[in-house]
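Student: With the sequence up front, the predicted model follows.
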Amino acid sequence: MRVDVLIQGYPGRAVCHGALGWSTIALLRGAGRTALIDVGAFGVRAPLLKQLRAHGVEPDQVTDVVLTHAHFDHAVNFTLFPRATVWIGQDELQWAAAQPPGFDPLPELYVRELAQSPRVRRIQAGDAVLPGLQALAAPGHTPGHLLFYLDGQAGDVLFTGDAAKNRAELLGMDVADTLDRAASRASLQAIWDLWRRRPGTLLVPGHDLSMQLDARGQPEYVGERHAGIHAWFGESLETATPIDLCCGPQAGLISRHIQPETPK
């Protein structure tokens, strides 16, 4: 399987406007399959289509959509791929479908469609989803969250979804958002055990750049971060203020300690 990250996840949270929802989307191709690992939120639709076509893929050529969990920023765009089989954890979908409408990241109407659609396949931890791709339990962020481990000839790849959203969670062994903090910490330890199992394994997190372990066993980013906003603060559309959201001195960011939210 060839792996390409189409959309970079971003390790941040909006201060005033709720979740950014900038999650990672990866493309897998091989063995007659064209698959996406998570599919992102509404706002990513245009760049997702652009990236797919840049890789020679049209939406109706996607054969499989593999979801780590049911939150809006990872799941809603499954509707864009009408010929794809959609894979999601049995426990995750059962839990999500049982939740009443609320002020949480579950997209109620999309979860309802997932629960009813004949294109959906419900899977368990340990199941082989695609050739070489195995589902593994990683509860905490949501009760039925799955991660996916690709055993590849060119190297293994670990897709963690929001069981490990970013490098800070992996290093700090704690998470910013979870329904069960103890379960999330146990899932982080399981992720580390898998990551260390084979040298060179690529870890693709839910909201960050991909990473590999360096010679000291520390996470090292693979690739370069691209993130920014154009804002119209002036009196015409011709004048836009670029805001660089990449880390580093060129961004001019101010670092400060943020107290994590109390888990629900």
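Tutor: All right, it came through fine.
Student: going forward, measure contacts and count neighbours with C-alpha atoms only.
Tutor: OK.
Student: If you count residues, where's the longest helix of this structure?
Tutor: The single longest helix within the chain, with elements called by DSSP state H, is helix 181-197.
Student: how far is that helix from where the chain is centred?
Tutor: 16 Å (CA atoms, centre = their mean, to the nearest Å).
Student: and it, what does it pack onto?
Tutor: With contacts taken as 3 or more CA pairs under 8 Å, 6 or more residues apart in numbering; DSSP states H and E, helix 181-197 sits against strand 157-161.
Student: rewinding a little: so how far is whatever helix or strand comes next after the longest helix of the chain off the chain centroid?
Tutor: Note on helix 181-197: by DSSP states H and E, the next helix or strand toward the C-terminus is strand 202-205. Here strand 202-205 is found 10 Å from its chain centre; the criterion is CA atoms, centre = their mean.
Student: what's strand 202-205 in contact with?
Tutor: 9, 24, 155-162, 164-166, 195, 210-212 (CA atoms under 8 Å, 6 or more residues apart in numbering).
Student: can you give me the helices for the stretch 51-200 of the chain?
Tutor: Assigned by DSSP state H, counting those that start in this stretch, the stretch 51-200 of the chain shows helices spanning 72-75, 90-97, 108-116, 167-172, 181-197.
Student: Pick the most deeply packed of these.
Tutor: Greatest average neighbour count among the helices of the stretch 51-200 of the chain goes to helix 72-75 (a mean of 24), per mean count of other CA atoms under 10 Å.
Student: take a look at this one as well, against the first:
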Amino acid sequence: MEFELLFPGSVLYVSGEIDAPTSSAVLLKDGERTIIVDPGGFPSLKALESALGKAGVAPEDVTDVLLTHFHLDHAFNTMFFKNATIRLHKNYATRNYKAFGPIIGQMYSMVIESWSRVEPFEAGMLWDTIEIVETPFHSREHVSFLVKTINAGNVLIFGDLCDRQFRFYEMRKGMRNDAASKLALELYDRADMIVFSHDLPIIKG
């Protein structure tokens, strides 16, 4: 797989219940497939369109979209890739999205209804290059990806298992000792580059 970070994610909170986080988006290519991991939410639409344009990728060229989990800050923009197969953990189908609220629930339904093809997965390998690791600490369908790439070594896409650098440093310094931290550190040891969903990446040197 050839790796490219389309844009890093961020976290923006305003007072009260107003927030606008958006995830890091990754582009992967292997000659047969053009893959986007976590294309992000509404606030990153301009960044997504700009980055894809610079990469020479049109929305209709995208063959697959991989999701670490189905939250709108990671998955809203899936609706713009009409030719893509959406791939996410099978547990996404067990959630009652209507319970998220009369407006937010409708938005989740709109996103799901926009998908032309869905291929749920479990832990294992995709195309012999992407290892799917079940990390259901953030949501029941949450996974992390460890990707073998030709230009960046082993790239770990944490999702929201470890969303920002400071959380990772807390784990490494022993400030957290839970199961999520243990798994995150084990995955880190296998990676050359770490993509955080809401922060800049780290390249191990």
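Tutor: In hand now; what should we look at? All values reported here derive from a predicted model rather than from experimental measurement.
Student: Present the helices of the stretch 51-200 of structure 1 as JSON lines; the columns should include distance to V15 of structure 1.
Tutor: Formatted as JSON lines, these follow (distance: least, CA to CA, whole Å):
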{"stretch": "helix 72-75", "distance to V15 of structure 1": "17"}
{"stretch": "helix 90-97", "distance to V15 of structure 1": "27"}
{"stretch": "helix 108-116", "distance to V15 of structure 1": "24"}
{"stretch": "helix 167-172", "distance to V15 of structure 1": "18"}
{"stretch": "helix 181-197", "distance to V15 of structure 1": "23"}
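Student: among these, which is nearest A137 of structure 1?
Tutor: With distances scored as CA to CA, the stretch of the helices of the stretch 51-200 of structure 1 nearest to A137 of structure 1 is helix 181-197 (8.0 Å).
Student: and the angle for that closest one with strand 157-161?
Tutor: 170 degrees (axes from the mean of the first three to the mean of the last three CA atoms, to 10 degrees).
Student: Just want the most central residue of structure 2.
Tutor: D38 (3.5 Å; CA atoms, centre = their mean).
Student: quick one on the thing from earlier: so which of the helices of the stretch 51-200 of structure 1 is nearest G132 of structure 1?
Tutor: Shortest distance between G132 of structure 1 and those, using CA to CA, is found for helix 181-197: 15.0 Å.
Student: G159 of structure 2 matches what in structure 1?
Tutor: The alignment partner of G159 of structure 2 in structure 1, by TM-score structural alignment, is G161.
Student: pretty sure its match contacts G206?
Tutor: Yes. With contact defined as CA atoms under 8 Å, G161 of structure 1 reaches G206; the gap is 4.1 Å.
Student: anything in contact with each of these two?
Tutor: Taking CA under 8 Å, 6+ apart as the criterion, G161 of structure 1 and G206 both touch T24.
Student: Could you give the number of residues near the counterpart of V195 of structure 2 in structure 1?
Tutor: With the correspondence set by TM-score structural alignment, V195 of structure 2 lines up against V204 in structure 1. Neighbour count of V204 of structure 1, defined by other CA atoms under 10 Å: 27.
Student: Now do the same contact list for the residue lying closest to A75 of structure 2 once chain neighbours are set aside.
Tutor: The shortest distance from A75 of structure 2 to any non-neighbouring residue, by CA to CA, 6 or more residues apart in numbering, is to G40 (5.6 Å). Taking CA under 8 Å, 6+ apart as the contact definition, G40 of structure 2 lies against 22-25, 72-78.
Student: if we go to structure 1, which of these are intact?
Tutor: Retained in structure 1 by both residues aligned by TM-score structural alignment, their matches' CA atoms under 8 Å are the following of those: 22-25, 72-77.
Student: Which one of the residues you listed is nearest to N96 of structure 2?
Tutor: L72 (14.6 Å).
Student: isn't the closest one right up against Y108?
Tutor: Yes. Assessed by CA under 8 Å, L72 of structure 2 is found in contact with Y108 at 7.4 Å.
Student: for the match of G159 of structure 2, what are its contacts?
Tutor: Applying CA under 8 Å, 6+ apart to G161 of structure 1 gives the contacts 24, 68-69, 146-147, 204-207.
Student: do that again at 6 Å, thanks
Tutor: Counting by CA atoms under 6 Å, 6 or more residues apart in numbering, G161 of structure 1 makes contact with 68, 205-206.
Student: and if you look at N77 of structure 2?
Tutor: Contact partners of N77 of structure 2, counting by CA under 6 Å, 6+ apart, are 39-41.
Student: 7 Å instead, please
Tutor: 39-42 (CA atoms under 7 Å, 6 or more residues apart in numbering).
Student: Next one: it relative to L146 of structure 2, how far apart?
Tutor: Distance, N77 of structure 2 to L146 of structure 2, using CA to CA, to the nearest Å: 22 Å.
Student: still on that earlier bit, surely the residue nearest to the centre of structure 2 touches A75?
Tutor: Yes. Under the criterion of CA atoms under 7 Å, D38 of structure 2 makes contact with A75 at 6.0 Å.
Student: Which neighbours do those two have in common?
Tutor: The contact lists of D38 of structure 2 and A75 share L67, where a contact means CA under 7 Å, 6+ apart.
Student: Now which residue in structure 1 aligns to T149 of structure 2?
Tutor: Alignment note (TM-score structural alignment): T149 of structure 2 maps to G152 of structure 1.
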